[in-house]
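**Student:** sharing a sequence plus its predicted fold:
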Amino acid sequence: MDISDRIRQKMTEHNLRAVDITRMTGATKGSVSQWLHGISSPGGKYIIPLTRALQCDANWLFGGVSTNSHSSSPAQQGNGFTPSFISKKLPILSYAQAETWREFEDKASIKDQLEWEYAPAAISHQAFWLMVSGDSMVSPVGPSICEAHIILVDPCMQAQNGDLVIAKVGSTKEVTFKKLIIDAGQTYLKPLNPNYRPIEVTDQCRIIGVVREARLKL
């Protein structure tokens, strides 16, 4: 179950429609549609209004983990309800920065040079946001991730078949965002855009991290 499943679950429980979520969060109709179809996830400014609308804990909504299973409901807490959740801010990196981020020791020295975005607490301390570049993950059908998105990358997760990943290709410092495919003993990185060719995974290819979610950068 991902965040889109959890949003739809709470909408069903509380008899809410997409138009209700649009009205209660202030998000556009298109943004809500993308949340519900798993194309993107809500940005930081929508966390509190969305959890209010769905009457749920933000850690559960974004990460599937509740910080307090015995917390009182929004109705019990009144109109001043603020969800009980712990979130963190993570840096938004470029592709070049992503290649060395995990090994970079003096992260504090460039803190003020980076833009930061809220992320669920249920993510490793090495995680970061990445600004999507190019159109190789823009699909004519199904989920599509374009340059308007940032993606949440966790370097501490083990990549599995079918995961979206960030990888370093070959002996260069080139970093790419693709879907990991393992089939009949062969491993390759597949773009969602059919105009691009898959990349064979060799010994010189290194998976940098697994993509946990995509979010429109407004």
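**Tutor:** Perfect, I can see it now.

**Student:** only C-alpha atoms from now on, for both contacts and neighbour counts.
**Tutor:** Will do.

**Student:** is residue 168 in contact with residue 99, as I believe?
**Tutor:** Yes - between residue 168 and residue 99 there is a contact at 6.8 Å, judged by C-alpha atoms under 8 Å.

**Student:** which neighbours do the two have in common?
**Tutor:** Common neighbours of residue 168 and residue 99, counting by C-alpha atoms under 8 Å, 6 or more residues apart in numbering, are 175, 208.

**Student:** on the three-state scheme, residue 20 is what?
**Tutor:** Secondary structure, DSSP: H, G, I helix; E, B strand; the rest coil: residue 20 is helix.

**Student:** cool, and the one 3 residues further on?
**Tutor:** Three-state call for residue 23 (three-state DSSP): helix.

**Student:** longest helix anywhere in this structure?
**Tutor:** Assignment by DSSP state H gives helix 3-13 as the longest helix of the chain.

**Student:** who are the packing partners of it?
**Tutor:** helix 29-36, helix 47-54, helix 58-63 (3 or more C-alpha pairs under 8 Å, 6 or more residues apart in numbering; DSSP states H and E).

**Student:** swap the cut-off to 7 Å and go again
**Tutor:** Packing partners of helix 3-13 (3 or more C-alpha pairs under 7 Å, 6 or more residues apart in numbering; DSSP states H and E): helix 29-36, helix 58-63.

**Student:** now what about the shortest one, what contacts it?
**Tutor:** Right, the one you point to is helix 58-63. Around helix 58-63, the neighbours that count as contacts under C-alpha atoms under 7 Å, 6 or more residues apart in numbering are 3, 6, 47, 51, 65-67, 83, 85-86, 120-122.

**Student:** please identify which pair of these lies farthest apart.
**Tutor:** 6 and 86 (18.1 Å; C-alpha to C-alpha).

**Student:** settle it for me: which of those two has more neighbours?
**Tutor:** residue 6 (19 against 14; other C-alpha atoms under 10 Å).

**Student:** and the closest residue in space to that one that isn't next to it in sequence, how far from residue 130?
**Tutor:** Distance criterion C-alpha to C-alpha, 6 or more residues apart in numbering; nearest residue to residue 6, sequence neighbours excluded, is residue 61 at 6.1 Å. Distance from residue 61 to residue 130, counting by C-alpha to C-alpha, to the nearest Å: 21 Å.

**Student:** cool, residue 111 as well?
**Tutor:** Note on residue 111: its distance to residue 130, by C-alpha to C-alpha, is 15 Å.

**Student:** next, the one to line up against it:
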Amino acid sequence: MDKWTDLVKARMRELKVTQENLAERIGVTQGAVGHWLREEREPKLRVLNQILVEVGLPPLQMVFPARTAEDSGTYSVSGNPTTVTGADGLQHELYFRYPVLSWTGLDLGSLPADAVRQSTDYQAQGPAFWLRVEGDAMTAPLGVSVPEGMLILVDSGVAAAPGKLVIVRASGSMATTFRQLIEEGGQRYLKPLNPTYPKTLCTEQCEVVGVVVQALMKFL
């Protein structure tokens, strides 16, 4: 995606928000929203930020001036996919905010709109959310370690492959588990990073909810 309109339209599809819904939320006409999304007109930066916030994206933040020879009048991503160039000729850093969810009752089809959200520069490929690690099964004495209390970002749009850290659950169950997916002898297993815990077979009943793409520790 190379324009802010692509990001917004993708989020609208994901959240099932219509142009009429969006127009009502930001106090404009549906026709105005249609013109902006078709790139026939450009909204003011203040209105653009309203749109971004309403679809669950963070407002644009100016990071440094970068005026071009000709003002293109568009907001487009160039180089770094988290940086956009506005109609004002300035570059803005783009952040994404995903909900922090509970391990119990995890339902990707109904992400709560009122959930606490955590920012990141990662642009998810599918519905994404944060979880706070519980227990020490993924705490390793050496190498990659994801200790208790760390926030992990889970992207349901990333394909699971051996070596990746995944969130899984048994088919028909709401109980979720955080493990590393490995393959040995043609079989897939769920491996804890803590060697004191046993690995388990990942059968056809094993449903991968998403792949862990980022982790951070918050002290407050």
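**Tutor:** Cool, got the structure. All figures in this text were calculated on a predicted structure; none of them were measured in a lab.

**Student:** quick one on the thing from earlier: which of the contacts of helix 58-63 of structure 1 are buried?
**Tutor:** Among the contacts of helix 58-63 of structure 1, those buried by neighbour count (16 or more other C-alpha atoms under 10 Å) are 3, 6, 47, 51, 66, 67, 83, 85, 120, 121, 122.

**Student:** pipe these into TSV and attach distance to residue 76 of structure 1 per row.
**Tutor:** Listed next are these as TSV, based on distance: C-alpha to C-alpha, whole Å:
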residue	distance to residue 76 of structure 1
3	25
6	22
47	20
51	15
66	18
67	18
83	12
85	17
120	25
121	25
122	26
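
**Student:** so which bits of the top strand by length along structure 2 are buried?
**Tutor:** Identified as the longest strand of structure 2 according to DSSP state E is strand 206-216. Under the neighbour-count criterion of 16+ other C-alpha under 10 Å, strand 206-216 of structure 2 has 206, 207, 208, 209, 210, 211, 212, 213 buried.

**Student:** over in structure 1, tell me which residue corresponds to the fourth one.
**Tutor:** In structure 1, the position corresponding to residue 209 of structure 2 is occupied by residue 208, as judged by TM-score structural alignment.

**Student:** what ranges does structure 2 have for its helices?
**Tutor:** Using DSSP H, helices in structure 2 cover 4-15, 19-26, 30-37, 45-54.

**Student:** still on that earlier bit, residue 111 and residue 130 of structure 1: which is more packed in?
**Tutor:** More crowded of residue 111 of structure 1 and residue 130, by other C-alpha under 10 Å: residue 130, with 23 against 11.

**Student:** please look at the more buried one and residue 97 and confirm they touch.
**Tutor:** No - Residue 130 of structure 1 lies out of contact with residue 97 (C-alpha atoms under 7 Å); the separation is 9.1 Å.

**Student:** format the buried residues of strand 206-216 of structure 2 as JSON lines; extra columns: distance to residue 50 of structure 2.
**Tutor:** Below are the buried residues of strand 206-216 of structure 2 laid out as JSON lines (distance: C-alpha to C-alpha, whole Å):
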{"residue": "206", "distance to residue 50 of structure 2": "40"}
{"residue": "207", "distance to residue 50 of structure 2": "37"}
{"residue": "208", "distance to residue 50 of structure 2": "34"}
{"residue": "209", "distance to residue 50 of structure 2": "31"}
{"residue": "210", "distance to residue 50 of structure 2": "29"}
{"residue": "211", "distance to residue 50 of structure 2": "30"}
{"residue": "212", "distance to residue 50 of structure 2": "30"}
{"residue": "213", "distance to residue 50 of structure 2": "28"}
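
**Student:** which among those gets closest to residue 194 of structure 2?
**Tutor:** Once C-alpha to C-alpha is applied, the member of the buried residues of strand 206-216 of structure 2 that ends up nearest residue 194 of structure 2 is residue 212, at 17.0 Å.

**Student:** for the closest one, give its distance to residue 91 of structure 2.
**Tutor:** For residue 212 of structure 2, the distance to residue 91 of structure 2 - C-alpha to C-alpha - is 29 Å.

**Student:** just to revisit the earlier point, nearest to residue 182 of structure 1 among the contacts of helix 58-63 of structure 1?
**Tutor:** In terms of C-alpha to C-alpha, no member of the contacts of helix 58-63 of structure 1 lies closer to residue 182 of structure 1 than residue 3, at 25.2 Å.

**Student:** could I get the full set of strands for structure 2?
**Tutor:** Counting by DSSP E, structure 2 has strands at residues 61-65, 76-77, 83-85, 90-93, 96-99, 117-120, 128-132, 151-155, 165-170, 176-184, 187-191, 200-201, 206-216.

**Student:** now tabulate those strands in JSON lines and tack on distance to residue 24 of structure 2.
**Tutor:** Below are the strands of structure 2 laid out as JSON lines (distance: least, C-alpha to C-alpha, whole Å):
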{"stretch": "strand 61-65", "distance to residue 24 of structure 2": "25"}
{"stretch": "strand 76-77", "distance to residue 24 of structure 2": "26"}
{"stretch": "strand 83-85", "distance to residue 24 of structure 2": "26"}
{"stretch": "strand 90-93", "distance to residue 24 of structure 2": "26"}
{"stretch": "strand 96-99", "distance to residue 24 of structure 2": "22"}
{"stretch": "strand 117-120", "distance to residue 24 of structure 2": "23"}
{"stretch": "strand 128-132", "distance to residue 24 of structure 2": "26"}
{"stretch": "strand 151-155", "distance to residue 24 of structure 2": "30"}
{"stretch": "strand 165-170", "distance to residue 24 of structure 2": "37"}
{"stretch": "strand 176-184", "distance to residue 24 of structure 2": "38"}
{"stretch": "strand 187-191", "distance to residue 24 of structure 2": "47"}
{"stretch": "strand 200-201", "distance to residue 24 of structure 2": "50"}
{"stretch": "strand 206-216", "distance to residue 24 of structure 2": "33"}
